[in-house]
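Asker: Here is the input, now give the coordinates:
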Amino acid sequence: MAATTPAASILLTGAGSGIGLNVLAQLLEKHPATRVQVLTLFPTPELTQLEEKYGKSRLNTVYGDACDTEVVAKAVKDTITNYGTMTHLISSIGTMLPVQTIRKVSMAEIKKIFDVNFLSVFDLVQRSLPHLSAWGERKPTVIIVTSGVDFDVLYRGWSGYCTSKAALTRFIHLLAHEEPGVDVYGVLPLVTKSPMVDKIFNGEYDDVMLPEEREKFNTWAKQGKIEPPEYIADAVVKAAIGQIVPESKEVERNDCGALFIGSLYQK
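Answerer: Sure thing, here's the model as predicted:
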């Protein structure tokens, strides 16, 4: 008889809303053997509902700031305490704030966006690596949601978001280079409906973004190109449970060994 693949034990950050919440819901609903330890900032009604539905045998939560190293350390420790192992790490944390010009943005705000989008993920990965273990015959897996704004996307006021995501994507490259025993996926969503994007449509950045930049989002909305978070969450889940593997057509491998899913997956 073939060996039975053990249950996946996943540490997931940023599961309170958006892509992360949808990743969590899909993992729990579609893959009964999966166990998830969540680290997220605060309870949301949707997350609380999942906690009540699945119970602590499959879902445990640490609430706190992922920029707080003690909170991250607790989440990693609790994953091992609750499930005995960590086979997957999935990072879905991120913020677009502040949206402000280089001339006007404060250094405190720039440091905060780097704390959230880059340094918190660095800390999370560094603390998790010693605990990641193989999942049956599969390598341990790290999946990090980054952004396609990391290279050539230009919007006025987005310097903090674009540069912090560029740092994160470069980190994914280097992580894959240094850790060949781990499957490292970077996830590049297209324009996804989220609280961040809603703020653009609500006009909250109209005094910063150029009118033609703002109009791009209106055009994409009319064309149906603002995608629900379920789309990219589905790609993350498929990579986590082995339906997408490094050899899959949905994956673009770069020279350092990093595996990227996103625009290619959705074409």
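
Asker: switch to C-alpha atoms for all contacts and neighbour counts from now on
Answerer: Fine.

Asker: Now do the residue nearest the centre of the chain against Thr13, distance only.
Answerer: The chain has Ser92 as the residue nearest its centroid, 2.1 Å off, counting by Cα atoms, centre = their mean. Distance, Ser92 to Thr13, using Cα to Cα, to the nearest Å: 6 Å.

Asker: Show me whatever sits in contact with both of the two.
Answerer: Both Ser92 and Thr13 are contacted by Gly20, under the criterion Cα atoms under 8 Å, 6 or more residues apart in numbering.

Asker: related to what we said a few turns ago, is it true that the residue nearest to the centre of the chain touches Gly14?
Answerer: Yes. Counting by Cα atoms under 8 Å, Gly14 is a contact partner of Ser92 at 5.0 Å.

Asker: Residues touching stretch 57-76, excluding its own?
Answerer: By Cα under 8 Å, 6+ apart, the surrounding residues in contact with stretch 57-76 are 11, 13, 28, 34-43, 51, 115-116, 119-120, 123-124, 127-128.

Asker: Which helix or which strand is home to Phe217?
Answerer: Phe217 belongs to helix 211-222 when assigned by DSSP states H and E.

Asker: Please name every helix or strand in contact with that helix.
Answerer: Judged by 3 or more Cα pairs under 8 Å, 6 or more residues apart in numbering; DSSP states H and E, helix 211-222 is in contact with helix 195-201.

Asker: Centre of the chain to the helix it packs on, how far?
Answerer: In this view, helix 195-201 has its centroid 18 Å away from the chain centroid, taken as Cα atoms, centre = their mean, to the nearest Å.

Asker: Tell me the buried residues in the top helix by length along the chain?
Answerer: Using DSSP state H to define each element, the chain has its longest helix at helix 159-178. Buried residues in helix 159-178, defined by neighbour count with 16 or more other Cα atoms under 10 Å: 159-169, 171-173, 175-177.

Asker: cool, and stretch 100-112?
Answerer: Buried-residue list, stretch 100-112, by 16+ other Cα under 10 Å: Gln100, Thr101, Ile110, Lys112.

Asker: ok, now stretch 78-93?
Answerer: 78-80, 82-83, 85-93.

Asker: Ok, stretch 60-71 next?
Answerer: Asn60, Thr61, Val62, Gly64, Asp65, Ala66, Cys67, Val71.

Asker: Among those residues, which lie within strands?
Answerer: Using DSSP state E, Asn60, Thr61, Val62 are the members of those that sit in strands.

Asker: so can I have TSV of those residues showing distance to Ser147?
Answerer: Output for those, formatted as TSV (distance: Cα to Cα, whole Å):
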residue	distance to Ser147
Asn60	27
Thr61	26
Val62	25
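
Asker: structure for this one too, so we can compare:
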Amino acid sequence: MSNNESHYPTSAPAQTQIQQPGEQESMYPQPEIIKENYQGSHKLKGKIALISGGDSGIGRSVAVLFAREGADVAIIYLEEQQDAEITRQLVENEGQRCLLLEGDLSQPELAATCVEQTLQCFGKINILINNAGVQYQQSDIGEISHGQLEKTFKTNFFSMFYLTQKVLPHLQEGDSIINTTSITSYRGHDELIDYASTKGAITTFTRSLSTNLLKQKKGIRVNAVAPGPIWTPLIPSSFDAQTVAEFGTSTPMGRMGQPSEVAPAYLFLACDGASYISGQVIHVNGGEIING
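Answerer: Sure, this is the predicted structure:
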């Protein structure tokens, strides 16, 4: 392992949380949110980003990184008020503004409310990050209830669809949409069948919407990031303690990833440096080769 990687833990101690999407402040060790020595260079100066699931994990890391690059952010979260307040403080510590939007995005009407409040606060939206999600470990498809299946699709996919519909009319040429898909979209997962299915839908949604908007010549790019095993509150809140203790150790790098290692992919796709990229997926998964 290189010197740059040596401070990252290989795995986490066995632990669980009783409710999804989980609380970051209850995790041990704490996830790394932004690389300590990272220097911003105004890549997103003057931009406004709306981030679902922005209170913790990957969403928090994206919010703080975007702020360091000059963006103001609005974050949508379910009910984790403490996590959301910490994220707001971290964004404000970067000299940027942060709007907190609480609610369940699986309810269609919330998307419109969040977009309206963001526009009232900031006047525009340039970047949409669709990141909210849940997952439930089940070893047998017969154990996946109608309620679980419906909740997983409503939270992971329907909410993304609703929010994109409401944001899109306010985006301009050069703006972008970035969706969180997953390594499970490409290789599946035997104990996350419904979750992996939603991520497959997200990958296809990304490609289809990108093609649609390019055909309309709107100049709006649509891409996705496919994380592998990243240490976020969703992990201890959705897996049993033994699975958590082994989380990420089977990757080629032999360790779990940190949110700080995923967020730069979103930054790249959001900034002008990715102006010729649309309909693509960046894989941040510890070295696993995924052909897709």
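
Asker: Got a TM-score for the two of them?
Answerer: Remark: TM-score between the superposed chains equals 0.79 [TM-score structural alignment, normalised by the length of the first structure]; 239 aligned residues with a Cα RMSD of 3.0 Å.

Asker: Drop the exposed ones from the contacts of stretch 57-76 of the first structure and show what's left.
Answerer: Among these, those classed as buried by 16+ other Cα under 10 Å are 11, 13, 28, 34-41, 43, 115-116, 119-120, 123-124, 127-128.

Asker: In strands only, show me those residues.
Answerer: Using DSSP E, the members of these that fall in strands are Leu11, Thr13, Arg35, Val36, Gln37, Val38, Leu39, Thr40.

Asker: Please identify which of those is nearest to Ile261 of the first structure.
Answerer: Comparing those against Ile261 of the first structure with Cα to Cα places Thr13 closest, at 18.4 Å.

Asker: got the contact list for that closest one?
Answerer: Contacts of Thr13 of the first structure by Cα under 8 Å, 6+ apart are Gly20, Val38, Leu39, Thr40, Ala66, Ile90, Ser91, Ser92, Ile93.

Asker: Val62 of the second structure and Tyr266 touch, don't they?
Answerer: Yes. Using Cα under 8 Å, Val62 of the second structure is in contact with Tyr266, at 7.0 Å.

Asker: quick one, which of the two is more surrounded?
Answerer: Val62 (29 against 23; other Cα atoms under 10 Å).

Asker: Including distance to Asp198 of the first structure, could the buried residues of stretch 60-71 of the first structure go into a markdown table?
Answerer: Putting the buried residues of stretch 60-71 of the first structure into a markdown table (distance: Cα to Cα, whole Å) gives the following:
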| residue | distance to Asp198 of the first structure |
| --- | --- |
| Asn60 | 29 |
| Thr61 | 27 |
| Val62 | 27 |
| Gly64 | 24 |
| Asp65 | 23 |
| Ala66 | 23 |
| Cys67 | 24 |
| Val71 | 29 |
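
Asker: Out of the residues you listed, flag the one nearest to Ile226 of the first structure.
Answerer: Top of the list for closeness to Ile226 of the first structure, among the buried residues of stretch 60-71 of the first structure and by Cα to Cα, is Ala66 at 27.5 Å.

Asker: Tell me the spacing between the equivalent of Leu47 of the first structure over in the second structure and Arg60 of the second structure.
Answerer: Alignment note: Leu47 of the first structure maps to Ala84 in the second structure; criterion TM-score structural alignment. Remark: distance between Ala84 of the second structure and Arg60 of the second structure (Cα to Cα) = 9 Å.

Asker: ok, these two, which is more surrounded?
Answerer: Arg60 (30 against 27).

Asker: which SSE is the corresponding residue of the first structure for that one in?
Answerer: Mapped onto the first structure by TM-score structural alignment, Arg60 of the second structure lines up with Leu21. According to DSSP H and E, Leu21 of the first structure maps onto helix 18-30.

Asker: relative to strand 59-63, how tilted is that helix?
Answerer: Computed by axes from the mean of the first three to the mean of the last three Cα atoms, to 10 degrees, the angle separating helix 18-30 of the first structure from strand 59-63 equals 160 degrees.

Asker: on that earlier part again, report the contact partners of the residue nearest to the centre of the first structure.
Answerer: Leu12, Thr13, Gly14, Ala15, Ile19, Gly20, Ile144, Val145, Thr146 are the contacts of Ser92 of the first structure under Cα under 8 Å, 6+ apart.

Asker: unless I'm mixing things up, the fifth one is touching Ala233, no?
Answerer: Yes. Ile19 of the first structure lies in contact with Ala233 (Cα under 8 Å); the separation is 5.5 Å.

Asker: quick revisit: and which of the buried residues of stretch 100-112 of the first structure is nearest to Val191 of the first structure?
Answerer: Closest to Val191 of the first structure, out of all of those and judged by Cα to Cα, is Gln100, at 19.8 Å.

Asker: The closest one belongs to a strand?
Answerer: No. Applying DSSP: H, G, I helix; E, B strand; the rest coil, one finds Gln100 of the first structure to be coil, outside a strand.

Asker: Around the closest residue to it other than its chain neighbours, how many other residues sit close by?
Answerer: In this structure, Gln100 of the first structure finds its nearest non-sequential neighbour in Gly157, 4.1 Å apart by Cα to Cα, 6 or more residues apart in numbering. Residues within reach of Gly157 of the first structure, counting by other Cα under 10 Å, total 22.

Asker: which SS state does Gly157 of the first structure fall under?
Answerer: Gly157 of the first structure falls in the coil class when you classify it by three-state DSSP.
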